[in-house]
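Asker: sequence first, then the predicted structure:
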Amino acid sequence: MHKTQDWPKQSPRLRRALLILIAFFAAILFGSRTVLSYYVDALWFQSLGYLDVFRRSLGIEWLVLAVFSVTTFLILYGWFLALRRIHQADLPRDHAIMIGGQQVTLPVQSVLRFLGIVVSLAVAAMAGTVMMAEWPTLALYLYSPDAGRGVVDPVFNKPLNFYLFTLPAWQLLIGWLLILALIAGGIAILFLFLSGSNRTIAITPGNQRRFPIPLRGLSIALAFFLAVLAARVYISRFEQLFNDHTIFGGITYTDAHVTLVGMLVIALALMAGAAIAVYNAVSFPRLRLMLLALAPAVVCYFVFQLLGWYVGTFIVKPNQLMRERPYIAWNIELTRKAWGLDRIAQREFPAETTVEAADPANNQATLQNIRLWDWKALQDTLRQVQEIRTYYDFPDIDIDRYKLDGTMREVMLAARELNVDKLPDSSRNWINDKLIYTHGYGITMNPVNGFTPEGLPNLILKNMPVQSTVPGITVKRPQIYFGELTNTDVYVKTRQQEFDYPQGQANNLTSYEGSGGIPLGGPLRRILIAADRGDLTKVPFSDDITAQSRLLMRRNVRDRVEAIAPFLTYDFDPYVVVGDNGRLYWMMDAFTTSDTYPYSTHYPLNDAPINYMRNSVKVVIDAYDGTTSFYVFDPQDPIIAAYRRIFPSLFKDAATMPTDLRRHVRYPELLLKQQAAVYGLYHMTDPDVFYNREDLWTIASEVGMGESGEQQTQTLEPNFVLMKLPGETAAEFVEILPFTPANRNNMIGWIAGRSDGANYGTSIVYDFPKTKLVDGPMQIEARIDQNAQLSGQLTLWNQQGSHVRRGTLLVIPCGHALLYAEPIYLQAERSPMPELRLVVLALQDRLAYGPTFESAMSALFSGTASSLNAAPASAEQMPTALTAKPGSPVGSSRAALIAGAAQDLADYQRLTAEGKLGDAGQKLEQLKRKLDELNAHRD
């Protein structure tokens, strides 16, 4: 016989004390880290002036956690107690199990009580945590504004606010209840299983033995589940407006006439089933009544599925366009509203082909700002000539417009940031990483088409300390403590001076003078901050850190804004701005998005489908002290209006943005790309044309260079251009993107997002005549490849120890024509620095090229012959106002040419002696080009 051992019994008081002790240590273990993190976060928000934002968001989060955790626990534990009461007569008091060959008796009811508490607490904690993460959905529902009530959907006549704010909250709440219903059903099945071994035998009149099944608890769980499921089916009717179909999005003819009615009937059938289950629970429970509770909904489901198949197959498909026409029209109208396409103006563009149509004399602002520096080529060049030290980097190139000598010019800027990962391993220690190497330094600025005689960028801002060649552009605070590569915490205002910039054999040192960051204060505060940031063994014991020292954390501008306002979507490309006060700022575009705009088609953004997008906010971050400001640029957006009600101190009006910064706001790249993708289909506003896809557009493609250096076809990126739009009188900063017909290479139109003055945020689409074939970027690329002289030269260069890099092909409207421009660079295999060798320009029926922009322009507009080694054209040959002015980026002096030729000759002789024939050939080519230019000057 097995030995029997009873489970040790505990007094209720001892058991309660044990639970309290476990809960206390769990709170200490898991809560101390959370409390510490909240403390440091509060200090960080306070340093930015957003402590009330932190308090409000934290208060909402914890309120949601508390409400749903407590409610979930009360529901589940109350359900445990109710089931135990229902099954009290059938539950065994003890249950024997075998452990190590010994029979152990478990007190079933005590264990159930303990499991009820533990399971309820665990599920409550998980439910509260999940709902806590969804606090923006609930907050938007509670603070939803009146804005947006003017837009109603055409099916249910519900206002826009219902879909943006109310429906997502309903979905969240019903999803929570549905999970609870499933868990409640599982618990009921568990009790049913446990009570099965202790059921009494009933003798029926026919002397048949029967084991009555206690179904009361399961019937109640079924009733709860069916009621919640009925609510879920009911609100799913509204979700049909978000469905994307093959041809269009939203409700179809079949949905309107069958599906919506069917879902309403099924919801009513589920409620009827819930009533049957409740009746079964209060009467003598029977299994057949539980099955009967499910039957109405199941029958209705199959009936309406069959009816929907019949309508779709025999009524809609034979006459699909006629049946679906009104629903297609609704989809077109509301998709255009959701993506802001209804704000786009539409104009005709003749796309003429002659030189006269380009009208160079009246489009000087456009021609003088054609971007010949490809941003990747410029980045590689700057890394060679302006990094100065290996631990600096230029992570990105930005394009903007500045007034130079009284003339607005398009320029390219690059921030010189400190990359601590590039520091030598021997110098990687806590003091260097946290106290000394704390910031980057300065920026570079160059005109988009400015080249020196050596093919390098003509820099307006350069070097360390920052030097400026234009009096109106100065940098007085060049230190970059907050940027795109500042991914580590640093401590400033310490006794240890910080590295500022290299100067000869020594280093220039500095100390932080700003007010940004968290003051470390006294010993206790210092210990708490150090514990949170992982510096507990360093900060409290460092002699360099004082009470006045400051912690700069979340210095990456993306991390910074996402920590302050995580509910916004941010553009991937922050850009640097030089203020009139000489300080550096970062500007970022922020968006509000939704996937519940009625009858709007979804498009992917960051791997998530959305069907509504607004560029509602511009964020400005001071690169020196980290001050972060959020400016609202689209107050009509209902989502940002709701967030302004939640966080009134976070957002500022656009009118309060400083004037010098307002001049540099721009139409966001991300928004233009999304709108262009949608516009390619939804520019067709006629349902018949839309249905047949008669005029489908796509974003144009070009030949680009992949990551491994090979040429490949890729979609054009938006291009910023300082130009005079057709029909306008003044030049403005716009972002353009060309369209081609689907599966074709010829161009059909282009879109321009405007950035200046009163036109900011508006956009225009220019349509080409459908009776005219206009070359697209791929066709111009093919014309370049088919030119015998160009093709031969490019092949030759690729065989001389170097390779050819082709820049982005730009498509620039000029007058009533299109001007195509592509820079071509030559890069030695042993040198990562590309050098501009050719500029290719084209009109619809003319292709010209030259080693300089002036020579290519002369060949295109003045009729001179294109040449790979031509000298710059004389003033008489050049179009009006295109000649280089003294000191202009494209000018060169005779003395510079002579000095350059002498250096090329010396380099040629040296490289030949070293046997580096490929590099020597390049120097010989450069020497020949300079001699040709000198001959032209002599003539």
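Answerer: Yep, it's here. Everything quoted here is computed from the prediction, not taken from an experiment. Numbering: from 1, shown residues only.
Asker: from here on, just use CA atoms for contacts and neighbour counts.
Answerer: Fine.
Asker: is it true that residue 278 touches residue 221?
Answerer: No - contact between residue 278 and residue 221 fails when scored by Cα atoms under 8 Å: they sit 9.2 Å apart.
Asker: the two: which is more packed in?
Answerer: More crowded of residue 278 and residue 221, by other Cα atoms under 10 Å: residue 221, with 27 against 21.
Asker: mind listing what that one touches?
Answerer: 181, 184, 185, 188 (Cα atoms under 8 Å, 6 or more residues apart in numbering).
Asker: cool, and residue 348?
Answerer: Contacts of residue 348 (Cα under 8 Å, 6+ apart): 766, 767, 768, 769.
Asker: show me where the stretch 351-500 of the chain has strands.
Answerer: Using DSSP state E, counting those that start in this stretch, the strands of the stretch 351-500 of the chain run over residues 392-393, 398-404, 407-415, 417-418, 440-441, 443-447, 461-462, 467-468, 479-480, 490-492, 498-503.
Asker: okay, now the one to match up with it:
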Amino acid sequence: MSFGQGFGGIFGRPDDPSGGSDDSGGSNRGFGFSSGNGGSGDDDKSRPAGAGSRRPGALLLTLIILGVLVVLFVLFAMVYTEVLWFNQVGYQNVFWTEHFTKAILFVLAGVVMAVITWLALHLAYKHRPKNLAGQLRQNVEQYQKQLEPIRRLVFIGAPILIGFFAGTAAMNGWEQVLLFFNQVPYGMEDPEFGMDLTFYMATLPLLSTIISFLTSVVLVAGIAGIIVHYLYGGIRIEDGTGITVERAARFHILIFASLYMLLQGGRYWLNRYETLQDQSGNWAGALYTDVNAVIPTSTILAIAAILVIGLFIATMVNGRWRLSIIGVAGFIVAALIAGSIYPFLIQEYRVAPTEQTMEAPYIERNIQYTREGYDVADVEYTPYAGETETERGALSGDGATTANVRLMDPNLLSQTFGQLQQFRPYYSFPEILHVDRYEIDGEVRDTVLAAREINPPGDDSWVNQHVIYTHGYGLVVADASEVGGGGRPSFLLSGIPTSGVLASEEDYEPRIYFGRNAPEYSVVGKEEGEADRERDRPQETGSEQDTAYTFSEEGGPSIGGMFNRLAYAIKFGSTELFLSQDVNSQSQILFDRDPVQRVEKVAPYLSVDTNTYPAIVDGRVKWIVDGYTTSDAFPYSDQSQLESATQDALNVDPNLILSGQVNYIRNSVKATVDAYNGEVELYAWEPEDPLLQAWMNVYDNTVKPYSEMSAELMDHVRYPEDMFKVQREILATYHVDDAGDFYEANDAWSIPDDPTSGSEAGVKIPAYYMTMQMPGQEQPAFQLTTPYIPQEREGVAQRNVLYGFLGANGDAGTGEDGVKAESYGHMQMLELPRQTTTPGPGQAQNNFNSDDTVSRELNLLRQGASDVINGNMITLPVAEGILYVQPVYVRSTGETSYPVLRKVLVAFGDKVGFADTLAESLDQVFEGESGAETPEEQQAEGAPEGEEGQAEPPVASSPGEQLTEALNDARDAMERSDSAMADGDWAAYGEAQADLQDALERALAAEGDEAPAEPEGDAGNTEAPTPAD
């Protein structure tokens, strides 16, 4: 059999070179077609015998098979290792539910696309015309000769390939499908159609996706069939008669056109509901033109699409295209007029002249549903005087707030923690520390804290990277308000072994295997009788040796067997993992160790707050993670860009902030991740959230009720930071109740820029956690706060005065297991008079910078190549006004330098105080006696371990005496430093070096004080300090 005959045998009867069915009879416009000449084998008969393509050699075939098997095994290893991970953490149903749903969608969408496309190709070919004459036949045969050798490959391969891509794309909709089939009613209806709000978040998105997918199927299959009809003469251009369409081609075009119009009708019908989600207008949702023009015309166009289908059916019956062409043209004109021109005319000539009046009802809807979407409908608005005049004893009633002023800036203390508490180069602290609160001697104190995480050398051996250096050690906690010796933190938990008034090593498990900076993976575990291998911690003070340790719980999948070891070696691309003798039968592999990453994997429906923080809970270090359920489909709610809303002066890295658009958000889940074994626990924090309820239906028994949270865990829950940032952006505009005022935007606010950001101009001031007592509150609470200033308007200079102050109560603990405080989450907005002169943060910073006394003293601190760093600008509502507090740090030059607190700036109204302590600064502002209760500066009891009795020296009576005493202290510190180095006591050495740095800074300051004072007339020329970066 020749080459041509071989294809004839494949595509048709062996004796039929055309490869097609031989339907006899019928005209060229009927369903009976004569066989087209699919190409004979004449040209191939001249080919020499044996000239066919050579079969691949056995070696090449073997290599191909082996290559395919290797690729398949690598893919299997990637899936298998994930299955082991999910099984180990106890969330295997999350993995299987997600991937099973994706598999169903892939198969379903792929089969629908592939089958319909194949059917269109097959029927178009089957019913091709066979009795073409003359030139037409020759033209068609030219196409057929090119296509016929690969026709079956194209007709089968193309639908499969298109189906594969369609199935792959459809898998992205797995969350929509699961949400649709498990949806729970919201219990609130939209104001236009009366639909439950869940319809917009769970049903409408899936319906829109289905219509879009089916439209793609119809277009792809329809166009594919038309191409085949054209190539085989079913659609042709004839001289003198124009375009000729055979009956089979006509049926194909009209059937697919009817399906397309049916889907367009469905699209127009859904568009009625989607207008309530529209974000293109001045305000979100369906406005006057939408309700009175777009929605009615969408209904008309949906019906018109059905009528056009009737005309298509008529054309199929009588073969006349005129009705269909008229119908399509009429529909296009109707869509243009009804969908574009008519709404435009309504907007321009009916709405625009009296827009404020016409849009008022719809603006009210926008305000109501935006507040509902962002959970800010119950904010308490409180008028606040905004006093700027000071009087003696004015702060006597605000002791709960002034006693907790945060002087230890968590954004500047990382170097300080590192120099005083790192102890070994393989430990590290985060760049920005965390803020929490702990009860100490019956009193709740704000703290700054950080986990001492592992930081193995980056260029070290595989064994060191993955077997030896496996975990960090302990938390370091400092009082946020009190200052220790030399301006350093007053540590409540510190050292190795960890100790302090907060806890001791016996009170909790200090080892940190899971954290924000954990290595990619670690291999832990040993066989019985083997020595410990993991580097644990330094031994007692005075020893250069480190202790060894072995992980003792279940924290990762087992790699004791060769198969699991091979699978993970492939996953991580590591031959050492497979071949190393350090991997034994008891080995586990710990990976995916970032708490945020672990929560995202076990709860893929959550958006996770990146500001996770560690806490000592029930004898363990637990990372506390906030999880959000979000939607961008809430009706009438204004959308927020998460990147923009959550970015501020402390969070500018786009890789560390939330992304996407939302107009509905709930802090529905509080999660914890055990720092030792990686255990993930999810708690339904807002169980009434319908999105969370739906996902709890999907993933049964994965989320616990918050009633199972311990009292100690409740005490460390706080208001979520990223959600608060989104809410504060919304409330800058949506604090307004009246639709007319909202329309005029004459009371719009903005978040002020951070005045301490230096060169990073235009970045928003961070939201700050602090314990304070807002006006009207019965007791102080741990709150998340932010100030507001007037929004900048074009052509008008922005006033940096304070218009509002927002606080969100973050205290959830009640002292009982599983009981949430009713006041948790309560938001209070203090509204200042619009004619206020109360300075905003930027104006307060300018007052600091322009004050002559402040400038002169800061310039003295800068002498000796020291840097002056402005700490966080704290805003406090006290004494019916606004108090600003800013700690001032000094850092000398040198690799081992770190910031120490030297001064405290305060401002109330236009008055500025600047002194060594908060109490002294407040007294300067409030007529010599503020009446404030302030934390007393700790001395020896607040110093880090090893500094007992080395309190900051008392201030000498003159600059000369201060200089002498500072130099004596420096000499003593140098002697202690030399002695500690000789003994190998590196902890004592670090403390002595810190004391030396402090003494030198005091000596430089004292030396500056001895310099002749500047002439009084030059005071105004003193250079104002520049905010530090």
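Answerer: That came in fine, so what should we check first? Keep in mind that this is a model prediction, so the values were computed, not measured.
Asker: give me the TM-score for this pair.
Answerer: In this superposition the chains share a TM-score of 0.87, using TM-score structural alignment, normalised by the length of structure 1; 887 aligned residues with a Cα RMSD of 3.6 Å.
Asker: hmm, back to that, filter the contacts of residue 348 of structure 1 down to just the buried residues.
Answerer: Among the contacts of residue 348 of structure 1, those buried by neighbour count (16 or more other Cα atoms under 10 Å) are 766, 767, 768.
Asker: adding distance to residue 544 of structure 1 and secondary structure, write these out as JSON lines.
Answerer: Shown next, in JSON lines, are those (distance: Cα to Cα, whole Å; DSSP: H, G, I helix; E, B strand; the rest coil):
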{"residue": "766", "distance to residue 544 of structure 1": "62", "secondary structure": "strand"}
{"residue": "767", "distance to residue 544 of structure 1": "65", "secondary structure": "strand"}
{"residue": "768", "distance to residue 544 of structure 1": "67", "secondary structure": "coil"}
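Asker: list just the nearest of those to residue 808 of structure 1.
Answerer: For those, the minimum distance to residue 808 of structure 1 (Cα to Cα) is 21.7 Å, reached by residue 766.
Asker: in this structure residue 259 of structure 1 contacts residue 309, no?
Answerer: No - with contact defined as Cα under 8 Å, residue 259 of structure 1 does not reach residue 309; the gap is 10.4 Å.
Asker: the two: who's more crowded?
Answerer: Using other Cα under 10 Å as the criterion, residue 259 of structure 1 and residue 309 rank with residue 259 on top: 21 against 14.
Asker: the more buried one corresponds to which position in structure 2?
Answerer: In structure 2, the residue paired with residue 259 of structure 1 according to TM-score structural alignment is residue 294.
Asker: surely its match touches residue 272?
Answerer: Yes - in this structure, residue 294 of structure 2 is within contact of residue 272 by Cα under 8 Å, at 7.5 Å.
Asker: mind checking the SS state of residue 638 of structure 2?
Answerer: Assigned with DSSP: H, G, I helix; E, B strand; the rest coil, residue 638 of structure 2 falls in the coil class.
Asker: roughly how far apart are it and residue 164 of structure 2?
Answerer: 37 Å (Cα to Cα, to the nearest Å).
Asker: repeat for residue 338 of structure 2
Answerer: Applying Cα to Cα to residue 338 of structure 2 and residue 164 of structure 2 gives a distance of 39 Å.
Asker: and if you look at residue 181 of structure 2?
Answerer: 25 Å.
Asker: just give me the neighbour total for the closest residue to residue 583 of structure 1 other than its chain neighbours.
Answerer: Counting by Cα to Cα, 6 or more residues apart in numbering, residue 583 of structure 1 lies nearest to residue 477, which is 5.0 Å off, once chain neighbours are set aside. For residue 477 of structure 1, the neighbour count with other Cα under 10 Å is 16.
Asker: quick one: stretch 476-495 of structure 2 to chain centroid distance?
Answerer: Its chain's average C-alpha position is 32 Å from that of stretch 476-495 of structure 2, according to Cα atoms, centre = their mean, to the nearest Å.
Asker: relative to structure 1, which residues correspond to it?
Answerer: The aligned range for stretch 476-495 of structure 2 is 444-463, by TM-score structural alignment.
Asker: which other residues reach that stretch?
Answerer: Applying Cα under 8 Å, 6+ apart, the contact partners of stretch 444-463 of structure 1 are 368-373, 378, 381, 386, 409-416, 442-443, 467-470, 473-474, 835-837, 889-892, 896-897, 900.
Asker: for stretch 579-587 of structure 1, same thing?
Answerer: Stretch 579-587 of structure 1 is contacted from outside by 473-478, 480, 483, 557, 574-578, 618-624, 660-661, 665, using Cα under 8 Å, 6+ apart.
Asker: roughly how far does the residue mapped onto the residue nearest to residue 583 of structure 1 from structure 2 sit from residue 675 of structure 2?
Answerer: Applying TM-score structural alignment, one finds that residue 477 of structure 1 aligns to residue 509 in structure 2. Per Cα to Cα, residue 509 of structure 2 is found 9 Å from residue 675 of structure 2.
Asker: what does residue 790 of structure 2 give?
Answerer: The value you get for residue 790 of structure 2 to residue 675 of structure 2, if Cα to Cα is used, is 44 Å.
Asker: which of the two has more neighbours?
Answerer: Ranked by neighbour count (other Cα under 10 Å), residue 790 of structure 2 and residue 675 place residue 675 first, with 27 against 22.
Asker: and the more buried one, what's its match in structure 1?
Answerer: Aligned by TM-score structural alignment, residue 675 of structure 2 pairs with residue 623 of structure 1.
Asker: just residue 844 of structure 2 next, same as before
Answerer: Alignment note (TM-score structural alignment): residue 844 of structure 2 maps to residue 780 of structure 1.
Asker: what about its match, neighbour count?
Answerer: Counted with other Cα under 10 Å, the neighbours of residue 780 of structure 1 add up to 24.
Asker: so it: helix, strand or coil?
Answerer: helix.
Asker: next, work out how far apart it and residue 585 of structure 1 are.
Answerer: As judged by Cα to Cα, residue 780 of structure 1 and residue 585 of structure 1 stand 39 Å apart.
Asker: before we move on, back to that, neighbour count winner among residue 638 and residue 164 of structure 2?
Answerer: residue 638 (27 against 19).
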